[in-house]
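> Build me a model from this:
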Amino acid sequence: MVAAQNAYSLEFPHFGGGVDESTAITHLPLHTASAMSNMDYTEWPAVSVRAGSAKLSTTAMSANPVTGLFDVGFSGGTRALLAKCGTALYKWNTGTSAFDSVATGLTAGNVRFCVYKDTAIMFGPDAPKKSTDGTTWSALGGSPPTAKYCITHADRVFALNASGYESILYFSALEDAEDWTTTTGAGAAGSIPIDTNDGTVGTGLWELRGWGRLLAGKERALYLLRGTGPSDFTADYVTRRAGPVSQEAGVVTPGGEFYFAARDGIYRYSGYGAPEQIQQPVQATWDTLNKSYYSRIAAGHTNSGGVERVLFAIPTGSATVPDKVLVYYPRWNVWSVWSGIAPYLFATIQVGGVDYLAWGDDAGFVWKGLQGTQDGATDVAWSRETGVFPLGDRNVYHYLERVTPVFKVESAGTASVAYDTAASGSYGTASTVDLATEAPTKHLWAPFASGEDTRAHQFRVKVYGTAGPATLRGMTVQLRKGGV
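This is a model prediction of the structure:
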């Protein structure tokens, strides 16, 4: 029997893990107190449904993974969007909106591109190739190594991980990408050993923009190239604690920070000190990583909509290709988790003069991301779940009357809200609304059936739906305090 009834409400100024006041009993840290799927931070501290994605072409290049993706601009304003798929290299045809094969008979496997003096260069399983237009390809001269990774730096081309010499960093002659044999003079070509006896191999090359520094990765270490030429080039370790698991697992931001996935987590290196491990807020998802497929982790970066995001696509559970994307927002130091997309590798591409976050998948398609409200023809399914909010004295019950999230509705879709008073993961009856028929801001509440027990010492709320986009701006929970 209820001895007393005192109505009150809890206001949540944003749909995060708790109220803003650290002294409040319901306060929980934003990054640990909630779970989300396919939510995007576009106007902090509100969360929005992430935008969709679309195939660049409706026809697959081949029924194989996309193992190289690169958008290069040549002098005169021409561009070439290149994609390696299976045993062929393709170039995007803007006239037919399809990929045309420009090189065949290649060895399957990942390739890496770089540009030097208006020439695109491709390294990978085959002997390096070059092109000045993206269509006609020929052998890169000067006896370069057949290495997995390449990059341009300090007026040279550098290459890493050649067969039998997996820990040797090679460099071309100064200002000549097709001279790898000259051994005398300040402009000579040469090589640098990188801990050749540590039992690991080179995993990639990156340049810290703005710093003018070249980074070389190994399986469990990260190295920094020092010196100005063959006489004093050295590779000094930054850390021997963790290294990028692959070339695709690292990305440099325009601001000069290097993010990479190692075997034990995700790291950020800002050009000084030791790399900082940052994946802890999404540790629960990271822990589901299929560790047999570390090499399939893919890293990407975008400033779409003026919001910086660093993305890591990972295979989870028994998946052998990425099925979850961990998204980090450096400006606010928060994370989200996306699903429903399967990036095999990321790239930034330009289509119609507009930059897009893009990715290749494991089925021969290239996708443009963060556009529209669907992934192909599939609605984006999203959810936002709060942490568990305690309600004070456990000798007194609190009765939930109404849960009211506040939406900014931007397009058609559905949204539902449900509550869990046992904090068991089992949610009660959901209230659903068709967003297309509602006003720009919708107040949605969870219903309580006649006779339903809404007593709680704690509670949490889940809001979920399809399509959108919609932005969750806040939440009000109405309760009454009583006793039994």
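> contacts, neighbours, all on C-alpha from now
Noted.
> centroid residue for the protein?
residue 311 (1.2 Å; CA atoms, centre = their mean).
> Just list what the helix or strand harbouring that residue packs against, helices and strands only.
Assessed by DSSP states H and E, residue 311 sits inside strand 309-314. With contacts taken as 3 or more CA pairs under 8 Å, 6 or more residues apart in numbering; DSSP states H and E, strand 309-314 sits against strand 298-302, strand 324-329.
> quick one more, to check against the first:
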Amino acid sequence: MLKRLDFSEFLPDRPLSLAWAKNVYPMAEGYRPVRAFQNITPALAGILGGAAFVGSDGTSALLAGTATDLYRYSGSAWTSLLGSLTATIWRFDQFNDAVIGVNGGAPVKFDLIGGTASPLGGTPPVSDLVATVRQQVFLAGDPTQKNVVYISGFEDPEQWTPGTNQSLSVAFPNGGEIMGLAGGETGIIIQKRSVRRATYTGDVTVWQFDEISREIGCMAKGSVASAGQSVFFLSEQGFMACDRNSVIPIGREKVDRTFFNLYSRDDIQNIRAAIDPRSTTVCWSMPGTPGRIWCYDWTLSKWTVIEQDLSLVFSGFTANISIDALDAIYPGGIDTIPYSLDAAIFAGGNPLFLVATDLGVVGALTGDPMAVQFTINPIEVEPGRRVRIRGARVVSDAVQGVVAVDVRARAGDSPKVRNSGAIRDNGRVPLRGNGRHVGVEVDIPSHSWTYALGVDLEYEMEGER
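The predicted structure follows:
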């Protein structure tokens, strides 16, 4: 007899589900592989944040900051742009051809056309949050005014005198500390216990602030990321999405309990969020060796996990690399270059989801497919009956892999010694085991494959006692 065990939606919070889906992305049916980390830059020790942007002339710039410096990747090395800083974090946003960087101290500005950096002009507040909303820059994070958002002059990110050219500061009497900002045609201000929408009025008040969620807010500043109208963040109640009109849970009864069981509150303060600009996926990284990236595809409403040594993630564009820079990096000539010339490392302006390792090396997930693991929690193959497992077939175009079965009399029993077998040339995996509850683990090593849908179990029913 055959029974198909689908690689269904990854729901580790639920007992009868796919308990683990590692190093894959979801599809409408099944999963596809995540590719391995491929370095783009040399190490930048102590990296605290990064971003990449493209100017109006098409020039791209990959920026990153440490506790003391702001750097630009030149195509062969990191070049210091602005030193003698005191930074605790780095976040960036673009305003025309200027990149505004905040770091927990005085904000800075990078000129995309001129390639130079300087302190942000005017009298901007100390800040660690930044967003461009319409034609103005929003800042927040002043440690002496944690509930205040500061707004620049109209079309002038270096005008910070309240009452001049629509510049103002706004203190919110409830909701607590401001934990995140998101830009666009409207602004989103996320506090510890509130979410507000900022709408431009153009009248004497300039901006209108509407509370769209009360008692749901953000618990970690690094968890906020936005794409189009959507804003994502981690709250005390779990992962949330805001469409600028309401806030909805996206991890409840899916991954929230699992996530909170794995990490302490101190751990969660190290979370970093970023959008994969080539897909509809928001990613939250938890650093470590290995660390984990929790991925949510908002069009499919599905989650997966990537395991990768990392310190943080960010999104943007790769920097242009000139022929001269290639000569400097690979003095042995073109035959010594370990990548094809159309690889991500050379594609200036190419949108990428970027990962920084614990050593500060920045790269993208563009290499060979990573090793993958699926785990299906023990289920009753035939309700109320014991079964004898004879073999399995992985429903996939993967030609390599190992299938293991965990057979138990009761679902709550300790896992039995797993019986496992490799995929043979005919696609079959020989297995042996008997029990009432059967769990399955499938491990696919790094090789070329494109989809995995589930496992077909071969079994016989045993007699009743």
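> wait, which of the helices and strands packed on strand 309-314 of the first structure is closest to residue 177 of the first structure?
strand 298-302 (27.2 Å; CA to CA).
> corresponding residues in the second structure for that closest one?
Counting by TM-score structural alignment, strand 298-302 of the first structure lines up with residues 272-276 of the second structure.
> That stretch vs the first structure, mean deviation?
Once fitted to the first structure, stretch 272-276 of the second structure is off its aligned match by 1.6 Å on average (mean CA distance after the TM-score superposition for the first structure).
> related to what we said a few turns ago, just say which of the helices and strands packed on strand 309-314 of the first structure is most tucked in.
Highest mean neighbour count among these (mean count of other CA atoms under 10 Å): strand 298-302, with a mean of 25.
> for that strand, packing partners?
When contacts are defined as 3+ CA pairs under 8 Å, 6+ apart, strand 298-302 of the first structure packs onto strand 250-252, strand 309-314, strand 345-351, strand 354-360.
> ok, now with 7 Å
Contact here means 3 or more CA pairs under 7 Å, 6 or more residues apart in numbering; DSSP states H and E; on that basis strand 298-302 of the first structure packs against strand 250-252, strand 309-314, strand 345-351.
> Check the mean deviation of the second one from the second structure.
On superposition with the second structure, the average gap between strand 309-314 of the first structure and its aligned counterparts reaches 1.8 Å (mean CA distance after the TM-score superposition for the first structure).
> Between strand 324-329 and that strand, find me the angle.
Angle between the axes of strand 309-314 of the first structure and strand 324-329 is 160 degrees (criterion: axes from the mean of the first three to the mean of the last three CA atoms, to 10 degrees).
> Identify all contacting residues around strand 309-314 of the first structure.
For strand 309-314 of the first structure, contacts defined as CA atoms under 7 Å, 6 or more residues apart in numbering pick out 289, 296-303, 322-330, 343.
> quick revisit: can you tell me the closest non-neighbouring residue to whichever residue in the second structure pairs up with the residue nearest to the centre of the first structure?
Using TM-score structural alignment as the criterion, residue 311 of the first structure maps onto residue 283 of the second structure. Of all residues not flanking residue 283 of the second structure in the chain, residue 295 sits nearest, at 4.5 Å (CA to CA, 6 or more residues apart in numbering).
> quick one: contacts for the aligned residue in the first structure for that neighbour?
Aligned by TM-score structural alignment, residue 295 of the second structure pairs with residue 327 of the first structure. Residue 327 of the first structure sits next to 309, 310, 311, 312, 335, 336, 337 when contact means CA under 7 Å, 6+ apart.
> got a winner among these for most neighbours?
In terms of neighbour count, residue 312 stands highest of these at 29 neighbours, by other CA atoms under 10 Å.
> Can you classify the aligned residue in the second structure for residue 56 of the first structure by secondary structure?
By TM-score structural alignment, residue 56 of the first structure lines up with residue 40 in the second structure. Here residue 40 of the second structure is recorded as strand under DSSP: H, G, I helix; E, B strand; the rest coil.
> wait, isn't residue 40 of the second structure in contact with residue 366?
No: Residue 40 of the second structure is beyond contact range of residue 366, at 10.3 Å (criterion: CA atoms under 7 Å).
> Surely residue 255 of the second structure is in contact with residue 10?
No: applying CA under 7 Å, one finds residue 255 of the second structure not in contact with residue 10, separated by 8.4 Å.
> Looking at residue 40 and residue 366 of the second structure, which one has more neighbours?
Shown here are residue 40 of the second structure and residue 366; by other CA under 10 Å, residue 40 has more neighbours (22 against 17).
> Could you dump the helices and strands packed on strand 309-314 of the first structure into JSON lines and include distance to residue 399 of the first structure?
Formatted as JSON lines, these follow (distance: least, CA to CA, whole Å):
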{"stretch": "strand 298-302", "distance to residue 399 of the first structure": "45"}
{"stretch": "strand 324-329", "distance to residue 399 of the first structure": "36"}
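> For residue 414 of the first structure, which of those is the nearest?
Of all those, strand 324-329 sits nearest to residue 414 of the first structure, with 23.0 Å by CA to CA.
> ok, average deviation of the closest one from the second structure?
With mean CA distance after the TM-score superposition for the first structure, strand 324-329 of the first structure departs from the second structure by a mean of 1.7 Å once superposed.
> continuing past that strand, what's the next helix or strand?
Immediately after strand 324-329 of the first structure, counting by DSSP H and E, sits strand 334-339.
> What helices and strands are in contact with that following strand?
Packed against strand 334-339 of the first structure by the contact rule (3+ CA pairs under 7 Å, 6+ apart) you find strand 35-37, strand 324-329.
> Which secondary structure state is assigned to residue 294 of the first structure?
Secondary structure state of residue 294 of the first structure, per three-state DSSP, is helix.
> count of neighbours near it?
Number of residues near residue 294 of the first structure (other CA under 10 Å) recorded here: 20.
> contacting residues for it?
residue 245.
> I'm done for today, thanks for sticking with me.
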